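1. build the 3D model from these lines:
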Amino acid sequence: MRSKRLHYGWIVAAITFLTLLAAAGVRSTPSVLMVPLESEFHWSRATISSAVAVNILLYGLMGPFAAAIMERFGIRRTMVSALTVIAFGVAMTPLMTEPWQLILLWGVVVGSGTGVTAMVLGATVVAHWFTERRGLVMGILTASTATGQLVFLPMLASFADAYGWRSVSLTVAGVSAVMVPVVALFMRNRPGDLGLRPYGEPEGTEPPVHVAGNPFTRAINALIAGFRSRDFWLLAGSFFVCGASTNGLIGTHLIPACVDHGIPEVTGASLLAAMGIFDFFGTTLSGWLSDRWDNRYLLAWYYGLRGLSLLFLPFSFDLSFAGLSIFAVFYGLDWIATVPPTVRLATNAFGKENVGIMFGWIGAAHQLGASFAAYGAGLLRTDLGSYTQAFMISGALCVGASVMVLFIGLKRGRDEGELRPIAIPAE
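-> Got it, this is the predicted structure:
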C-alpha cells in the first residue's frame, strides 16, 4: 500500500527555499548600502560598484565548483559551511574603513559564500530529489530570490535610514547565522539516505552513481566538455545577458538611479520589493510552463519583453513614480523567469547527473554578465552622470538574446527533448 506521508523531498525543498531566501537578502544589501557608503566615506559610485562586481563575479564562478563539492561531500555539509562564511563576512563589514576592506569582505568573502547558496544549489537539489514537478519546484526555488527582496529590501532600507548602514550588515549576518542549525538538523543529501526514491521516480529505477572524483578536476572537465557543445555556448551566452540585465544592473543600480531622480531610497527599495512580488508569481508560473511548453520559445518571449521594459525605463523616470510602477509590473513578472527553462534545457542537453555542475558554469556566465553590468553601469554613471546609456545597452542585449535562444537544441533537426547528454569524466 502506497504511503500517504509527505515526501521528504518537499521538506528539503522548503529548507533550500529558506536558505536561498536568506542569501537573497544578503545579495540585495549592496543596493541599500551604496548611497550611505558614498556619503560616509566619500567613495565614488565606481569604487563601490567594483566591490559589487567582484561579489557578483565570485558568486557565479563558485557555482560549478560548489556543485562538484556537493556531489563529493554532500549538500548539507556544503550549505552549513557556506552560511557560516557568509555570516562571518557580513558581520565584519561594520569595522571597515578602507575601500580594499569593502572589496575583501563584500567582494571576496561574501561573494564566495553566496556563490555556494546560489541557483546551482536549487538545480542540484531538484535533480537529486525530484523526477516529477522539476520545473515547478525549480521555479519556486528561483522565486526565493524575488521573495528575499520582498522581505528584506524595505526593512533594510528603513534600518539604514533610521539606524545607519551598520545595522543592515548585522541584521543580514544574523539571518544567515540562524539558518546554520536549521540546515544542519533537517537537510539531507539524497533520497537514498532515508531509503526513499526521488519524488515521482518509478519503482525499479537504478539510483544514480555517486561521483567520488576530485571536485576541482570534475568542474574543469565539465567546462571543457561544455566548450565542445554549441548548446552550452548558447545557454551560457543568453544567461550572460540575463545577468547583465537583472541583478548586475537593476538589482544594484535601480535604487541609486531613483535617488538621482529625486526619489527617496526607501521608496526605491519599495519599488524593488514590488517587483519581487510580481517576479515570485512570474517565476513560479514559468516553472509550471517549462514542464509543458517548448522552453526555447519561453526564453525568447522572456528576453524580448525584458528588453522592451529596459528600453522604456529611462523614459519612465519622466513620468514620475507612476511610470516606474508600470516598469515594476512589466519587468518584475520577467525578472528571473528565465531560470526554470534554462535549467530544463541544460538537463536535456547534459543529462540529469550532470545538470548541477553544467548549470553551475552556465550560472557563472550569468554572474560574469552581472559583474560587467554592475561595474560598467557605475562607471557610466560616474563619467556621464546618468544611467540612461546602461539601461539602453542592456535592453538591446536582451533583444539579441531573444533570437539567440531559438537555436538551442537545433542540431540536425532534433528538438529540445531529443538531445543526447554529454559525458563528463570524474578525473
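2. C-alpha from now on. contacts and neighbour counts both.
-> OK.
3. which one is residue 323 nearest to, not counting chain neighbours?
-> Distance criterion C-alpha to C-alpha, 6 or more residues apart in numbering; nearest residue to residue 323, sequence neighbours excluded, is residue 316 at 4.4 Å.
4. thinking the one you found is in contact with residue 328, fair?
-> No. The criterion here is C-alpha atoms under 8 Å, and residue 316 misses it with residue 328 at 10.2 Å.
5. re the thing from before, before we move on, what SS does the residue nearest to residue 323 have?
-> helix (DSSP: H, G, I helix; E, B strand; the rest coil).
6. so what's the residue count around it?
-> Residue 316 has 18 neighbours, counted by other C-alpha atoms under 10 Å.
7. equivalent analysis for residue 99, please.
-> Neighbourhood size, residue 99 [other C-alpha under 10 Å]: 14.
8. I'd like the distance between it and residue 35.
-> 14 Å (C-alpha to C-alpha, to the nearest Å).
9. so what's the residue nearest to residue 323 up against?
-> With contact set as C-alpha atoms under 8 Å, 6 or more residues apart in numbering, residue 316 has these partners: 322, 323, 324, 327.
10. please generate a structure for the following sequence too, so the two can be compared:
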Amino acid sequence: MPNVQKASKFYYGWVVIAIVFLTLLVSAAISTFPSVLMQSLEKEYNWDRSTISGVISIRILLFGLVGPFSASLMARFGIRRMMVSSMLVLIFSLGFTPMMTEVWQFVLLWGIVGGLATGTLANVLGVTVANRWFVKHKGLVIGLLTASAATGQLLFLPLLAQITTEIGWRYAVYTIIAALLFLLPVVAIWMRNHPFDVGAAALGTTEISKPAPFIGNLFLTPILVLGSAMRSVTFWLLAGTFFLCGFSTNGLIGTHLIPACGDYNIPIVMAAGLLALMGLFDLVGTTLSGWLSDRFDSRWLLFWYYGLRGLSLIFLPYALEMGYMQLTIFAVFYGLDWIATVPPTAKLTSDTFGREKAGMVFGWILVAHQAGASTAAYGAGVMRELLGSYTIPFVFAGFVCLFAALIALKIRSLKKAAPAVA
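-> Just a heads-up that it's a prediction; the model follows:
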C-alpha cells in the first residue's frame, strides 16, 4: 500500500529537472553543430552540400527512431544509467570525428552513432522525466525542458562558430567533449530515476508509490504500443502535424539557415548569432507554451504556433535579400514558436494515452517529427544544389506549416479522444 508523503519544503524533482535541462542543452548543441560544420567540410574535403545534408538527414532520422526504444530502455534499466551510457558513446564518437577523412566515417560517427546517442538524450527523456516527477506544473516542466534545446543554441552556437572560424572546427568538437566530460559526473552522482528513490511522491500528489516494473520485451514492447496507438485517430493527427513540425524546424532552419546566410555573404559567426537569437526567444516562447498548455486548449495553441511559423518562413527569403535587420525580425518571430509545439503535443499525448505509455507513444510521434526533419534536411540540400538558392524550400515549408495549423484543429477534444493504450 502506498505511503503518504510528508510535508517537505524542498522537492528533489527540481534538482532532477536541472540536471536533465543541462543534459538536453549539451545534446542540442551537438545536434545543431553540423550546420556550423557544413561550410568547413565543403572546403576541407571538397564534399558537396547534398552529401553533407544526406549525412545530417541520417542523423536526424535515427535521432527520432531511437526515441520509443529509449523510453523502454529507461523503463527497464533506469534513466540515470541510460543518460550516462549515451554520454559515453557521444564522447567516443566525437573523439574520433577530428580524425575522419572519408564520407563513410562521417556517416558512421555523426550520422549513425551520433544520431542514436543524441536521440536518447532528447525530448523523450524530458517527457519521461516530467511524467514521473510532476502532475502539477507538468506542462510548464515539459516546456522548460524542451526550451533547453533553444538554450543550447543560445550558449553554444556562437561560441562554436567563433572557434571554428578562428582556430578550426576540430577545436569546436573538443569544446563539446569538454562540456560532456564536465556533465558526466553530475549525472552519475545526482540524477535519480523516480520520486520513490528519494522517498517522495510526484509533485501534485501525496502518495509515494513504487514504480511498476517494466514488463515485456525491450524492443517488442514499443512496437506493440505503436500498434495499439495507431488505432487512434488522435495519434495520426499528432504524428502528422509533428512530421510537418520537423520539416519546418531542425531539418530546414536548424540545418540550412547558416549555409543560406553564406549564400548572401553573411559571415558564419553572424549567422550563428541569428540561430542563437532564435534560441533566446524560443526559450521564452516554449516555456510560456508549457504554461499555456496547462490552461488552454492545446489544439488552438498548435493552430496559432503553426500558422505564425508558416508566415515567418514565407517572409524568410525576403529577409535574406534585404539584410540583417529583416533577418533579426524573422529570428524573433520564428524563434518564439520554433519548438513551442512540443508542450501541447506532449500534453495531448499524455492525456490521451496515459502517463505510463506516454513516453513510448510520444517517442513514436517524435519519429514522425524527425522523419519530416530528415526529409527537409536532405531535400533542401538537393534543391539548393539544383536551383542555386533556398527560396523554394523556405516558402514551401511556410505553406506546409499553414496546412499543419488546419490539421491541428481536427485533433479530437480530450473528452472524445480514443481510449488510452492498454
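11. what value does the TM-score take for this pair?
-> Remark: TM-score between the superposed chains equals 0.97 [TM-score structural alignment, normalised by the length of the second structure]; 418 aligned residues with a C-alpha RMSD of 1.3 Å.
12. show me where the stretch 101-250 of the first structure has helices.
-> 110-116, 119-129, 134-163, 165-186, 215-227, 230-244, 250-260 (DSSP state H, counting those that start in this stretch).
13. mind putting these in JSON lines, mean neighbour count and distance to residue 25 of the first structure included?
-> Shown next, in JSON lines, are those (neighbours: other C-alpha atoms under 10 Å; distance: least, C-alpha to C-alpha, whole Å):
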{"stretch": "helix 110-116", "mean neighbour count": "29", "distance to residue 25 of the first structure": "10"}
{"stretch": "helix 119-129", "mean neighbour count": "25", "distance to residue 25 of the first structure": "14"}
{"stretch": "helix 134-163", "mean neighbour count": "24", "distance to residue 25 of the first structure": "5"}
{"stretch": "helix 165-186", "mean neighbour count": "18", "distance to residue 25 of the first structure": "7"}
{"stretch": "helix 215-227", "mean neighbour count": "19", "distance to residue 25 of the first structure": "28"}
{"stretch": "helix 230-244", "mean neighbour count": "24", "distance to residue 25 of the first structure": "17"}
{"stretch": "helix 250-260", "mean neighbour count": "22", "distance to residue 25 of the first structure": "12"}
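14. which of these sits closest to residue 388 of the first structure?
-> Residue 388 of the first structure lies closest to helix 250-260 among these, at 9.3 Å (C-alpha to C-alpha).
15. that closest one vs the second structure, mean deviation?
-> Following superposition, helix 250-260 of the first structure is found to deviate from the second structure by 0.4 Å on average (mean C-alpha distance after the TM-score superposition for the first structure).
16. could you give the angle of the helix or strand following that helix to helix 134-163?
-> Where DSSP states H and E defines the elements, the next helix or strand beyond helix 250-260 of the first structure is helix 265-290. For helix 265-290 of the first structure against helix 134-163, the angle by axes from the mean of the first three to the mean of the last three C-alpha atoms, to 10 degrees is 180 degrees.
17. so how far does helix 265-290 of the first structure sit from its counterpart in the second structure?
-> Per the superposition on the second structure, helix 265-290 of the first structure and its aligned residues are separated by 0.4 Å on average (mean C-alpha distance after the TM-score superposition for the first structure).
18. what span of the second structure lines up against that helix?
-> On the basis of TM-score structural alignment, helix 265-290 of the first structure is assigned to residues 268-293 in the second structure.
19. report the distance from the matching stretch to the chain centre.
-> 13 Å (C-alpha atoms, centre = their mean, to the nearest Å).
20. now residue 299 of the first structure: closest residue in space, sequence neighbours ignored.
-> Using C-alpha to C-alpha, 6+ apart, the nearest residue to residue 299 of the first structure is residue 338, at 6.0 Å.
21. the residue mapped onto residue 139 of the second structure from the first structure: what's it in contact with?
-> Under the alignment (TM-score structural alignment), residue 139 of the second structure pairs with residue 135 in the first structure. Residue 135 of the first structure sits next to 287, 288, 289, 290, 291, 340, 341, 344 when contact means C-alpha under 8 Å, 6+ apart.
22. separation between the fifth one and residue 22 of the first structure?
-> As defined by C-alpha to C-alpha, residue 291 of the first structure lies at a distance of 27 Å from residue 22 of the first structure.
23. what do you get for the third one?
-> Counting by C-alpha to C-alpha, the separation of residue 289 of the first structure from residue 22 of the first structure is 26 Å.
24. more neighbours, those two?
-> Set residue 289 of the first structure next to residue 22 and count neighbours by other C-alpha under 10 Å: residue 22 wins out with 29 against 18.
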